[in-house]
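Novice: quick one, what's the 3D model for this:
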Amino acid sequence: MKPKIFIDGEHGTTGLQIRTLLAERQDLDIISVPVERRKEKAARAEFLNAADIAILCLPDDAARESVSLIENDTTRVIDASTAHRVAEGWEYGFAEMDKDQPARIASAKRLANPGCWPQGPIATLRPLVSGGLLPADFPITINGITGYSGGGRTMIEDYVAKGESASEFLPYGLTLEHKHVPEIKTYAGLSHDPIMQPAVGNFAQGMVTVVPLQLGALDYVPTGADLHAAIADHFAAIDGGVVEVAPFQQLERAPDIDPERYNGTNRMKVHVFANDNRAQALLIAVYDNLGKGASGAAVQNLDLMLGLKH
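Specialist: Coordinates of the predicted model:
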């Protein structure tokens, strides 16, 4: 019998993307609440409890409610909201985070799908912190730009309506209370909150994250080659991973560092640039905010939980 998959919130941005990615799958039974019952809590509860895996594409409070409606011990959950990303009892769904992470995801009953912004910084920082090249208390700043689809339906409608007059570079999170900070701190292995300076661009999807490093104050100053080797070795050890590490090169600019380069895929590419004379480095990740940053990661995690190739 095919596993039953229920997407709770299938008409939102992430839910629609997941539904599209699964549309041609013949190995899954996608179940949906009938349109006329969509607003009934009892209908959601019925389908949540009928599913083998429920994928929650909801605001945080609604996601918590959905979990509370599950009364059996068989429905497994992938939550794409922020609600459970650092919650006790929930596994984190970044499959390339550690060598044993795919196995942990495969056995998880409750899985928090990562946010779009955290995956690039975690991918670049965690290997360096766990490998001892950066101390956990190292001061971290994260910059970057994402497509406006990351802001949900309201932002999408606003950008589409404004067209070419929409802001090309709109910084936000200026209160320094970005919702992804706890997630990055936890899974990058940091002991202090990083500073996040995200921005939205006038393009639908895709993103680039940048972590600049001032290394000169360290007792041992790693070279750019040291940083690159640690990151490359980390991802080389991940069986079936989708994160690629670019060759370590001295470049003034790299055309493939384009936020839209991996749109429509579940890929991520990591770059390391450095000036050893200045003891400075840049850690850059390029991926689709709706791919590896959301829906693509959810499908990758779904396949791991079902024991299927991804």
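Novice: drop to CA atoms for contacts and neighbour counts, all remaining ones
Specialist: OK.
Novice: okay, now residue 280: neighbour count?
Specialist: Applying other Cα atoms under 10 Å, we find 18 other residues in the vicinity of residue 280.
Novice: can you show me the strands along the protein?
Specialist: Counting by DSSP state E, the segments of the chain that form strands are 4-8, 29-31, 53-56, 76-79, 91-92, 110-112, 141-147, 169-171, 195-197, 199-201, 207-214, 243-245, 268-275, 280-287.
Novice: one more to line up against the first:
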Amino acid sequence: MQFAIEALDLVKRFGDDARPAVDGVSFTVAPGTVLGLLGPNGAGKTTTVRMMTTLTAPTSGTARVAGYDVVREPDAVRRNMGLTGQVATVDELLTGRENIRMIGGLYGIRRKDLKQLGDQLLEQFSLTDAADRVVKSYSGGMRRRLDLAVSLLASPPVLFLDEPTTGLDPRSRNELWDALRALVRQGTTLLLTTQYLEEADQLADNIVVIDKGRIIAEGSPLQLKQQAGNASLVVTVTKAEDLPAAQALLAKTGAEVFVDTGARELTATAEGLDDMVRVAGWLRDSNIAVDDIGLSRPSLDDVFLSLTGHRSEEEVDA
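Specialist: From the prediction side, this is the model:
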């Protein structure tokens, strides 16, 4: 199998005596999938992307994009990838349509083909109504969508997105996520750097967690969550007087039960759905009414805290 993206022991130092900003990073991305490169500010995510997109040379190691080596074949890499950075790069004084014409012209796309492709991309990213307005009047979400549309003019099989939703409001973020999911359905391979755990959870097939320039964990979102511990069974009883009886029932699973009297809530570790179904049956048979019962799995934030000792949004030394 030829991977769409490969990082091969990438190292980057800025200065001879400096601690590496990226220290031996290796991973692969299968075609048509999404890899989330997750880590706090200063972890080395952007430096990794800059090496993989030929914007900076590795100190050692290399990478391959669409089968081409970033050190030996940089021109071929650039022809087969798109990049959306942390800041939208579209020209604010041009309209959306003019931005597409300008960048398409730089790519050498024929005018007739460019018109059709531009209209297609504007529609795909819900920008048709704003196509002839200057970008200066766009919202942050609209600019990011235009930036993404421009990066797709050459139909690259691989797309790198460096914290693409930073600064966006929740609605704009969700709209951009929908656009990215549509690209993946069409076969595009994405590498997404983010410090938003929810974003990685929503979009990524696999996640690489990087901290202080090194990979500290990798796997699917579910696999990483499982590293942080078992799920929790949470039961909210209707009547506070039923708490002792409910606690005794949950204890039959063999788990320690934590009781929040004020919230009428009991929490215990659980292996999964079977435990929840079994406890629900015991409660029903004992005529204990419940307002809610469910499983709460560890979040990616819990994973990051268990791996690094700090939350994802906390900055570390660069």
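Novice: for the two chains, what TM-score is obtained?
Specialist: Once superposed, chain against chain, the TM-score is 0.25 (TM-score structural alignment, normalised by the length of the first structure); 123 aligned residues with a Cα RMSD of 5.8 Å.
Novice: could the strands of the first structure go into JSON lines alongside distance to residue 125 of the first structure?
Specialist: Output for those, formatted as JSON lines (distance: least, Cα to Cα, whole Å):
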{"stretch": "strand 4-8", "distance to residue 125 of the first structure": "32"}
{"stretch": "strand 29-31", "distance to residue 125 of the first structure": "37"}
{"stretch": "strand 53-56", "distance to residue 125 of the first structure": "28"}
{"stretch": "strand 76-79", "distance to residue 125 of the first structure": "24"}
{"stretch": "strand 91-92", "distance to residue 125 of the first structure": "16"}
{"stretch": "strand 110-112", "distance to residue 125 of the first structure": "20"}
{"stretch": "strand 141-147", "distance to residue 125 of the first structure": "11"}
{"stretch": "strand 169-171", "distance to residue 125 of the first structure": "23"}
{"stretch": "strand 195-197", "distance to residue 125 of the first structure": "14"}
{"stretch": "strand 199-201", "distance to residue 125 of the first structure": "20"}
{"stretch": "strand 207-214", "distance to residue 125 of the first structure": "8"}
{"stretch": "strand 243-245", "distance to residue 125 of the first structure": "13"}
{"stretch": "strand 268-275", "distance to residue 125 of the first structure": "11"}
{"stretch": "strand 280-287", "distance to residue 125 of the first structure": "8"}
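Novice: of all those strands, which lies closest to residue 42 of the first structure?
Specialist: Closest approach to residue 42 of the first structure among the strands of the first structure is made by strand 4-8 (12.9 Å; Cα to Cα).
Novice: and the closest one, what does it pack onto?
Specialist: Here strand 4-8 of the first structure touches helix 13-22, strand 29-31, helix 41-50, strand 53-56, going by 3 or more Cα pairs under 8 Å, 6 or more residues apart in numbering; DSSP states H and E.
Novice: adding mean neighbour count, write those out as CSV.
Specialist: Formatted as CSV, these follow (neighbours: other Cα atoms under 10 Å):
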stretch, mean neighbour count
helix 13-22, 19
strand 29-31, 17
helix 41-50, 18
strand 53-56, 26
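Novice: a markdown table for these, including distance to residue 227 of the first structure?
Specialist: Shown next, in a markdown table, are those (distance: least, Cα to Cα, whole Å):
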| stretch | distance to residue 227 of the first structure |
| --- | --- |
| helix 13-22 | 34 |
| strand 29-31 | 43 |
| helix 41-50 | 44 |
| strand 53-56 | 36 |
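Novice: so which of the ones you listed is nearest residue 69 of the first structure?
Specialist: With Cα to Cα as the measure, helix 41-50 is the member of those nearest residue 69 of the first structure (5.4 Å).
Novice: could you tell me the angle between that closest one and strand 4-8?
Specialist: Calculated by axes from the mean of the first three to the mean of the last three Cα atoms, to 10 degrees, helix 41-50 of the first structure forms an angle of 140 degrees with strand 4-8.
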